[in-house]
Each structure stands twice: as C-alpha cells, then as structure tokens.
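Trainee: What follows is a protein structure lacking sequence information:
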C-alpha cells in the first residue's frame, strides 16, 4: 500500500486533482481509497435518515450497512488519526489523503495565485509544490487536473506506483 497526501488551501483544486487522479488510476485497475480531512465541523449524515435520528436521540455512534458497503458515524475522543483511518483500507493499493498538510506522508501541494498566499505544508515529505498557477480559464483546477499545464505533470509525477 502506498500513501500520498494532496495539500493546499481551500479552493486550491485539491478535490478536483484527486478526482482526476482517482478516475485515471482506477481505470488502470488500481484500488484507491481517499481520506479527506475537514478542518471544520461537518455533518456526516442527513436529517431524516434512521441513523441520523438515532444519533440525535443520544447514541454516541450509529452504523448502517448492506451487502455492498457500510457507514459508521461515531463521536470521537481522542481525535482519530490518519493511521486509524488508513487501517480501514487494508486492501487498497493506494490511499490518497486530502489535506493532512502536517503529516509525514509523501505529499504534493497546490499553491495558486489569487487563492493561496504561501505554501502551508510541512516540508517533511513534500515531493512537489505546484506554485503560482494563475486562476485564469486556462489554469482552472479542472484544466490542471486534465494535464494541460506543465506544473500539473510535475505534481502528478511526484509519486510513482512502481
């Protein structure tokens, strides 16, 4: 199993880049898991679902499963670590982390003019940093992820599965 983190500030293009990398590599038969860090509180369930109702009633955790997938919502204390989350995906060939700027894992960072002020990642493990990419129509996150910009190719080549 290999791990790569994609870092950058909000709206720098992390999710778009990960989406394109995931689509490309999964077509090649690579089993990919993605773990996203959210720096803010988020609601992992929808109002009206049974699991939401049971959690709202006071359950500290709720799980829903079928023969194809499962979901667990659980209050955590102490906070979960990336290692805890990685352990949920032992069969993955590649785990992509969105965020995790201070992690020791190999990482690439997207730094975009007009969006980012400065790189935010801990330099430990930083493989590539796509810098000063102007937010114009030719360099949108989707265009970068499509491989139309040389800095994207540098970021993409930062991590090899071989």
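Mentor: On my side now, so go ahead. This one's a predicted model, so the numbers in the text were calculated from it and none came from an experiment. Numbers count the residues shown, from 1 in each chain.
Trainee: hey, let's count contacts and neighbours off CA atoms from now on
Mentor: Noted.
Trainee: ok, longest helix in the protein?
Mentor: Longest among the helix segments of the chain by residue count, using DSSP state H, is helix 14-27.
Trainee: Show residues contacting that one.
Mentor: Contacts of helix 14-27 with the rest of the structure, by CA atoms under 8 Å, 6 or more residues apart in numbering, involve 6-8, 32, 96, 98, 110, 141-142, 144-146.
Trainee: Just the strands from the protein, written as ranges.
Mentor: In chain order, the chain shows strands spanning 2-7, 32-36, 61-65, 70-74, 94-98, 107-112, 126-133, with DSSP state E as the criterion.
Trainee: any chance of the ones you listed in a markdown table, plus mean neighbour count and distance to residue 15?
Mentor: Supplementary listing: the strands of the chain in a markdown table, determined by neighbours: other CA atoms under 10 Å; distance: least, CA to CA, whole Å:
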| stretch | mean neighbour count | distance to residue 15 |
| --- | --- | --- |
| strand 2-7 | 23 | 9 |
| strand 32-36 | 17 | 9 |
| strand 61-65 | 12 | 26 |
| strand 70-74 | 13 | 21 |
| strand 94-98 | 22 | 7 |
| strand 107-112 | 27 | 11 |
| strand 126-133 | 20 | 15 |
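Trainee: got another, please set it beside the one above:
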C-alpha cells in the first residue's frame, strides 16, 4: 500500500485571492517541512504548449508524451487531459497537493476564496472547511461569517489556516 499526498482545494471566483491564498499555504507548509505540489485547473486554455515549436510539432506528429528539459525545470506534456486519479500517482512523493479550482470534487476539503459573502455562498458545500481571500478585508473583525465557517487572512494567518488543513485533510492510499 502506497500513501498519496493529502489534498486541499482552493476555490472561488476570478480575482478572489485564490493564488495569494495558495502562495501563503505553500510557504507555511514548506516552513513545516512538507513537500508541496499544486494542480491548477485551466478549463479555458486548450494547451500550454507553444504552437509551431518543436514540442508542439512532436505532438502533431503523434507523440503522446513529450518531455522538455529547459535549464531550470522539467516539463512533461501528456497530450490528453487526465483526471485527478490519473495525476495523483505522479505526485506520490509529496506530502500535500493544493488544487486551484476543481470545485466539483466533493471528496477534497475546500477553502473558499471570495470577495463577498454572496460569492462565498455560491461555492459552499459539504467539503468546505474555511473561507479566505479578499473577503477578509471587509470581515476581519468577526473571524466567523454568518455562513458558519472560520475566516482566515491567508497573508497574516497562514499558520492557523495550515493548522486547520492538517486536521481536516485525509491521507489517501492507492
């Protein structure tokens, strides 16, 4: 039996603070000695590959997987969209994987990044564990919304948010 990373998703609307929340979660998880990865859902972009460059040409010729080795990173293009269960085995050496998006995945605990209470309400479901994002600028004094979830400023309270994540995330096995 092999353990897979603990999973957490940060979901919310455009310009709600998702990326900032994730950046601070990564930094705090790393400070605690964890290995962290991210998966970003990009449903509006068909490909990150550059049209007419070599890697794109290899794919058009029929290659199913293309590995590019620039000076400071490794990029693997798999020329089909994988579902989460197919991606996780590639990340088994990590302690945590943070998803940006994927709000339709009910089994993954979620932090909602929102600008307003109304926006937060659109994303709340049974897997919600906390609320963060730009909403904290207007509701920081209460620490809890009428919605019943703790509210965290990810910039100044990343440690408290990660404490909650450590309690609420589950270890998965393959």
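Mentor: Received, thanks. Being a predicted model, the structure only gives us computed values, none of them experimental.
Trainee: what's the TM-score here?
Mentor: With the length set by TM-score structural alignment, normalised by the length of the first structure, the two chains reach a TM-score of 0.72; 150 aligned residues with a CA RMSD of 3.4 Å.
Trainee: Stretch 21-30 of the first structure aligns to what range in the second structure?
Mentor: Under TM-score structural alignment, the counterpart of stretch 21-30 of the first structure in the second structure spans residues 25-34.
Trainee: Pull out the buried residues from the matching stretch.
Mentor: Counting neighbours by 16 or more other CA atoms under 10 Å, one finds that the buried residues in stretch 25-34 of the second structure are 25-26, 28-29.
Trainee: List just the nearest of those residues to residue 139 of the second structure.
Mentor: Relative to residue 139 of the second structure, the closest of the buried residues of stretch 25-34 of the second structure is residue 25; by CA to CA it sits at 20.4 Å.
Trainee: Now residue 63 of the first structure. Nearest residue, chain neighbours left out?
Mentor: Spatial nearest neighbour of residue 63 of the first structure, chain neighbours left out: residue 72 (4.3 Å); criterion: CA to CA, 6 or more residues apart in numbering.
Trainee: what residue of the second structure matches up with the one you found?
Mentor: So residue 72 of the first structure corresponds to residue 76, using TM-score structural alignment.
Trainee: Contact partners for that match?
Mentor: 65-68.
Trainee: before we move on, back to that, could I get the strands of the first structure as TSV with distance to residue 49 of the first structure?
Mentor: Formatted as TSV, the entries for the strands of the first structure read as follows, by distance: least, CA to CA, whole Å:
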stretch	distance to residue 49 of the first structure
strand 2-7	32
strand 32-36	23
strand 61-65	10
strand 70-74	12
strand 94-98	27
strand 107-112	37
strand 126-133	41
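Trainee: Let me know which of those strands is the nearest to residue 46 of the first structure.
Mentor: Sorting the strands of the first structure by CA to CA, the top spot, which is the nearest, belongs to strand 70-74 at 11.3 Å.
Trainee: Now do the closest one against strand 61-65, angle only.
Mentor: Note on geometry: by axes from the mean of the first three to the mean of the last three CA atoms, to 10 degrees, strand 70-74 of the first structure and strand 61-65 are set 170 degrees apart in direction.
Trainee: Quick check: closest non-adjacent residue to the spatially most central residue of the first structure.
Mentor: Nearest to the mean C-alpha position of the first structure, counting by CA atoms, centre = their mean, stands residue 98 at 2.2 Å. Among residues not flanking residue 98 of the first structure along the chain, residue 36 sits closest, at 4.6 Å (CA to CA, 6+ apart).
Trainee: And that neighbour, how far from residue 100 of the first structure?
Mentor: With the distance defined as CA to CA, to the nearest Å, residue 36 of the first structure ends up 8 Å from residue 100 of the first structure.
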